[in-house]
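Student: just coords:
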């Protein structure tokens, strides 16, 4: 329905839609910057502090996304960030999920906190990527669902690119300019401007 209205109004509908969504988000207590552009309806599961969800200036959200926080979890989209449709952001405990200025998170990405996930400036997170600052405890004597989690921060330097279906495990730090090939699982830190592929990801070269 939203796309149909935008089609028949030449896109004018999205301006009104964005104003209304921004107003509603502010009513919830979410901090929203100037010139928010939204093409969907955010799904909110706020069990922490609403003001810990922060949307900067000139942020673009290209569809419905899922925002969840609990305890002291923070979700921050810095200025000029673009978020594609059907992405999920979950921040818990004292974790901070931050998407840096001019970065893009493409469709179906999942970013799970508990620890912090900090994405630098001008990064591209490809479709269906999974970034996890936590991991299930898996002991024989306790069912997985009851065993809890361990946490460690995930840091991406500026100008990183994750291709489609990349998984970043807890505790990983990606050096500035890292490129990770499609389907790779990154379990260790990367060198600046390195190119990594495979399961587990291994360095295959460097950007020129």
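Tutor: Thanks, I have the structure now. From a predicted model like this one, the values you see are computed outputs, not experimental measurements.

Student: use CA for all of it now, contacts and neighbours both
Tutor: Fine.

Student: Report the separation between the two terminal residues of stretch 95-111.
Tutor: Its start and end residues considered, stretch 95-111 measures 12 Å (C-alpha to C-alpha, to the nearest Å).

Student: Name the surrounding residues that touch it.
Tutor: 72-91, 113-132 (C-alpha atoms under 8 Å, 6 or more residues apart in numbering).

Student: show me the contacts for residue 19.
Tutor: Counting by C-alpha under 8 Å, 6+ apart, residue 19 has contacts residue 36.

Student: Am I right that it sits in a helix?
Tutor: Yes - the assignment for residue 19 (DSSP: H, G, I helix; E, B strand; the rest coil) places it in a helix.

Student: And it, how far from residue 26?
Tutor: Residue 19 is 11 Å from residue 26, by C-alpha to C-alpha.

Student: for residue 180, same thing?
Tutor: 37 Å.

Student: just residue 89 next, same as before
Tutor: Here the criterion is C-alpha to C-alpha. By it, residue 89 lies 18 Å from residue 26.

Student: These two: which has the busier surroundings?
Tutor: residue 89 (19 against 15; other C-alpha atoms under 10 Å).

Student: which stretch of helix or strand covers the more buried one?
Tutor: strand 88-93 (DSSP states H and E).

Student: And residue 22, by the same measure?
Tutor: helix 12-28.

Student: what's the offset of that helix from the middle of its chain?
Tutor: Put simply, helix 12-28 sits 21 Å off its chain's centre (C-alpha atoms, centre = their mean, to the nearest Å).

Student: Could you pull up the contacting residues of residue 73?
Tutor: Shown in contact with residue 73 (C-alpha under 8 Å, 6+ apart): 48, 49, 52, 91, 92, 93, 94, 95, 96, 97, 113, 114.

Student: Put this next to the previous one:
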């Protein structure tokens, strides 16, 4: 069956082309949704097709280096912000091929974010590669941020409303159930985790085709 080009894709392509002309960025094809906002440091390279959904924000300013590879999709109303301040530079953002975030996600770059290929994230997923100091002699908001960054392996599935906190390291093939919170821990390859905080549920196997988490 032939794939049909939908009118909204043509509109996204036109909006993306206008953005590319205005910013003199022609290293990828940008599909830009309605009301989407895009800022990308020139140290961050783009490849293939990059999609930013309706009213989403892709803010990769203040990033020392990085690559967004083909097939990246940021869902409607999602925010991907490498740095929240012009005084802080995110060291690295590396996104593999075919990485998809659903709507209403919140992704930070913080102290570094590396995502492998073929990763799926459901709606309302949060990724936070940083944390605040917690000393009691001054307010938390007045303290310096710190962090180790976050790494997500290949072929991972982040269930709806799951949260990754600083230091999290997901092995290839990790699945996080809905609402799971991984608080800076490491997961084993091809394993399923659920709960708050995340706990091991079981391993994936060849019989998991269509099985619920």
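Tutor: Cool, the structure landed. Every value quoted in this text rests on a predicted model; they were computed, and no experiment measured them.

Student: Contacts made by the strand holding residue 89 of structure 1 with the rest, please.
Tutor: 65-75, 97, 108-116.

Student: cutoff 7 Å now
Tutor: Contacts to strand 88-93 of structure 1, defined as C-alpha atoms under 7 Å, 6 or more residues apart in numbering, come from residues 65-75, 97, 109-114.

Student: Please pick the buried ones from those residues.
Tutor: 65-70, 72-75, 97, 109-114 (16 or more other C-alpha atoms under 10 Å).

Student: Distance of residue 4 of structure 1 relative to residue 17 of structure 1?
Tutor: In terms of C-alpha to C-alpha, residue 4 of structure 1 sits 13 Å off from residue 17 of structure 1.

Student: With neighbour numbers in mind, choose between those two.
Tutor: Neighbour totals were compared for residue 4 of structure 1 and residue 17, and residue 17 leads with 18 against 11 (other C-alpha under 10 Å).

Student: now the helices for structure 2?
Tutor: 7-23 (DSSP state H).

Student: most centrally placed residue in it?
Tutor: Note on structure 2: the residue nearest the mean C-alpha position is residue 107, at 5.1 Å, using C-alpha atoms, centre = their mean.

Student: What lines up with it in structure 1?
Tutor: Taking TM-score structural alignment, residue 107 of structure 2 has residue 111 as its aligned residue in structure 1.

Student: what's stretch 149-161 of structure 1 aligned against in structure 2?
Tutor: Mapped onto structure 2 using TM-score structural alignment, stretch 149-161 of structure 1 covers residues 145-157.

Student: can you give me the offset of that stretch from its chain's centre?
Tutor: With C-alpha atoms, centre = their mean, you get 9 Å for stretch 145-157 of structure 2.

Student: and the aligned partner of residue 47 of structure 2 in structure 1, what does it touch?
Tutor: Under the alignment (TM-score structural alignment), residue 47 of structure 2 maps onto residue 56 of structure 1. By C-alpha under 7 Å, 6+ apart, residue 56 of structure 1 lies in contact with 32, 33, 77, 78, 79.

Student: aligned partner of the second one in structure 2?
Tutor: With the correspondence set by TM-score structural alignment, residue 33 of structure 1 lines up against residue 27 in structure 2.

Student: number of nearby residues for that match?
Tutor: 12.

Student: do the same with residue 72 of structure 2
Tutor: With other C-alpha under 10 Å as criterion, residue 72 of structure 2 counts 24.

Student: What is the aligned counterpart of it in structure 1?
Tutor: With TM-score structural alignment as the criterion, residue 72 of structure 2 matches residue 81.

Student: And for residue 119 of structure 2?
Tutor: For residue 119 of structure 2, the residue aligned by TM-score structural alignment is residue 123.

Student: you'd agree its match is up against residue 157?
Tutor: No - contact criterion C-alpha atoms under 7 Å: residue 123 of structure 1 and residue 157 do not qualify, at 8.2 Å.

Student: So the two - more neighbours on which side?
Tutor: Shown here are residue 123 of structure 1 and residue 157; by other C-alpha under 10 Å, residue 123 has more neighbours (26 against 20).

Student: Look up how far residue 112 of structure 1 lies from the more buried one.
Tutor: 18 Å.

Student: who touches the residue nearest to residue 48 of structure 2 when sequence neighbours are not counted in this structure?
Tutor: Once flanking residues are discounted, residue 48 of structure 2 sits nearest to residue 70: 4.1 Å by C-alpha to C-alpha, 6 or more residues apart in numbering. Counting by C-alpha under 7 Å, 6+ apart, residue 70 of structure 2 touches 47, 48, 49, 50, 97, 98.

Student: swap in residue 73 of structure 2?
Tutor: Contact analysis of residue 73 of structure 2 by C-alpha under 7 Å, 6+ apart lists 50, 51, 52, 99, 100, 101.

Student: what do you get if the cut-off is 8 Å, keeping everything else the same?
Tutor: Contacts of residue 73 of structure 2 by C-alpha under 8 Å, 6+ apart are 50, 51, 52, 53, 98, 99, 100, 101.

Student: which residues touch the fourth one?
Tutor: Looking back up the chat, that one is residue 53 of structure 2. Contacts of residue 53 of structure 2 by C-alpha under 8 Å, 6+ apart are 31, 32, 33, 34, 36, 73, 74, 75, 76, 77, 78.
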